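> pasting the sequence and the predicted coordinates here, then a few questions.
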Amino acid sequence: MVAAVPRTTDVDASNNSGSDETTTILFFGDSITAGYGLDMDQAFPAVIREIADSLGYKIEPVNSGVSGETSAGGLRRIDWVLQRPFDIFVLELGGNDGLRGIDPGHTMENLQQIMDKVRAERPDAQIVLTGMEAPPNMGDSYTSAFRNIFNELAENNDVVFMPFILEDVAGEPDYNQEDGIHPTAEGHRIIANNLWDVLEPLLR
């Protein structure tokens, strides 16, 4: 995804629940998580907070998305990110690897190391892995190998898995900005609703 100024921003949680317990969700990703081209409150982590509030869940989303981030870049910064506590870790990386044609084996190794570090530092945290698709112009062999790394990682690590973060958004002009890569605000709402279906069972 197109590079921009990195940003890691905490989003204050609303308290619409009678419970004193707040679930901190750390969203670790690239420009999709960061909400490239949009205001931070339009990015899907903030929209998920809105959904949670409306249903009485008390959460604190932390947006740790960096535009242009690859899996290797995520591995380099994960130790710093892990300094703060969290309950759920949402991993959304790999899209830029696919755009650059990086060897899927390298991407898989980097994502595995990120999850290993999360488990070592926060053993009680739940991990949600989101998959990504490589662009079709990379060829059938590459796109198939790229897709399979996420399936294998999910199976090997017993994590909660969302196969495609851009489900119902990718390839839809109405839900993407002019570059055809980054979702619009409406696209982020679709992502948030799809991801909420994965997250809500973890909050019950």
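Received, thanks. Residues are numbered from 1 along each chain as shown.

> from here on, contacts and neighbour counts on C-alpha atoms
Fine.

> tell me the contacts of the residue nearest the centre of the chain?
Nearest residue to the geometric centre of the chain (C-alpha atoms, centre = their mean): Glu92, 2.9 Å. Going by C-alpha atoms under 8 Å, 6 or more residues apart in numbering, Glu92 touches 27-30, 33, 129-131, 165.

> ok, of those residues, which come out buried?
Buried members of the contacts of Glu92, scored by 16 or more other C-alpha atoms under 10 Å, are 27-30, 33, 129-131, 165.

> now the contacts of Glu92 as TSV including secondary structure and distance to Gly74?
What follows is the contacts of Glu92, written out as TSV (DSSP: H, G, I helix; E, B strand; the rest coil; distance: C-alpha to C-alpha, whole Å):
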residue	secondary structure	distance to Gly74
Phe27	strand	12
Phe28	strand	8
Gly29	strand	8
Asp30	coil	9
Thr33	helix	13
Leu129	strand	14
Thr130	strand	14
Gly131	coil	15
Ile165	coil	17
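
> take this one as well and set it beside the first:
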Amino acid sequence: MKGRVLERRHFNALLAASLALGSSPAVWAQAKKEAVVLIVGDSLSAEYGLRRGSGWAALLQERLTKEKVPARVVNASVSGDTTSGGRSRLPALLKQHQPAVVVIELGGNDALRGLPLNMTRDNLSAMARAAREAGAKVLLVGMEMPPNYGAKYAQEFRDVFSGVAKAEKTGLVPFFLKGVADGPEPLKLFQSDRIHPNESAHPLMLATVWPELRKLLPR
């Protein structure tokens, strides 16, 4: 009985807080029903060099709203992040946001820094397991290396993502920059550094992620 009283008090406190912030009970209840899509990525997801709100993660929220999918995006991406950084940050993010879906978009900076592929593989696997154990579905977003890295390394790097996805039973987007980096005129879709996609590329990036992400979202 005491537990029920405490639970009721907790509910009333949350309700009072929402009303104090100007939200109606209906709005508060709707927010509680929304599934959280947590994005843990690097500069490709953190709107590096872009207008705020123009990156693919922000466009994803717009699409969810437009299609009336009861989900909201929490973009926890950090420019320059590696799989090691994502792995260390993930437990707190899972606890705080209790996501229904975790999108892992990391690994590119590992390769740029010359980190061992086994380290990248282990970190991605650990993140996928942690998210799954927290009750979330996982979408792994893969990257590819430019030809100057060599065909053998490029294939091994590509295999990291497909291997982790298969072993951990996650969703997979094989190449995040499909249609951007391998398009007919790729330079038009990149910022002046030739590394980060520009604003016009981000709708294409969302289009690449969306089919696999939609499978994991509530209907």
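Structure received. Since the model is a prediction, treat every value here as computed from it, not as a measurement.

> circling back to that earlier point, counterpart of the residue nearest to the centre of structure 1 in structure 2?
When structure 2 is aligned by TM-score structural alignment, the residue opposite Glu92 of structure 1 is Glu105.

> tell me which element the equivalent of Glu109 of structure 1 over in structure 2 falls in.
Under the alignment (TM-score structural alignment), Glu109 of structure 1 pairs with Asp122 in structure 2. Assigned by DSSP states H and E, Asp122 of structure 2 falls within helix 117-133.

> buried residues of that helix, list them for me.
For helix 117-133 of structure 2, a neighbour-count test (16+ other C-alpha under 10 Å) marks 117, 120-132 as buried.

> equivalent analysis for stretch 80-96 of structure 2, please.
Along stretch 80-96 of structure 2, these residues count as buried under the neighbour rule (16+ other C-alpha under 10 Å): 80-87, 90, 93-94.

> now, those residues that are in strands?
Among the buried residues of stretch 80-96 of structure 2, DSSP state E puts none in strands.

> which one of these is nearest Phe190 of structure 2?
Checking those against Phe190 of structure 2 with C-alpha to C-alpha, the nearest one is Gly80 at 17.1 Å.

> surely the closest one meets Asp42?
Yes: contact criterion C-alpha atoms under 8 Å: Gly80 of structure 2 and Asp42 qualify, at 5.7 Å.

> so which elements touch the helix holding Asp122 of structure 2?
Judged by 3 or more C-alpha pairs under 8 Å, 6 or more residues apart in numbering; DSSP states H and E, helix 117-133 of structure 2 is in contact with helix 83-97, strand 137-141, helix 151-168.

> quick revisit: can you list residues touching both of Gly80 and Asp42 of structure 2?
Joint contacts of Gly80 of structure 2 and Asp42 (C-alpha under 8 Å, 6+ apart) are Asn109.

> nearest residue to Glu144 of structure 2 other than its sequence neighbours?
Leaving out its chain neighbours, the residue that sits closest to Glu144 of structure 2 by C-alpha to C-alpha, 6 or more residues apart in numbering is Arg158, at 5.9 Å.

> what span of structure 2 is stretch 157-166 of structure 1 aligned with?
Going by TM-score structural alignment: stretch 157-166 of structure 1 matches residues 168-177.

> before we move on, back to that, can you list the buried ones among the contacts of Glu92 of structure 1 in CSV and add distance to Ala154 of structure 1?
Output for these, formatted as CSV (distance: C-alpha to C-alpha, whole Å):
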residue, distance to Ala154 of structure 1
Phe27, 17
Phe28, 16
Gly29, 17
Asp30, 19
Thr33, 20
Leu129, 7
Thr130, 9
Gly131, 9
Ile165, 14
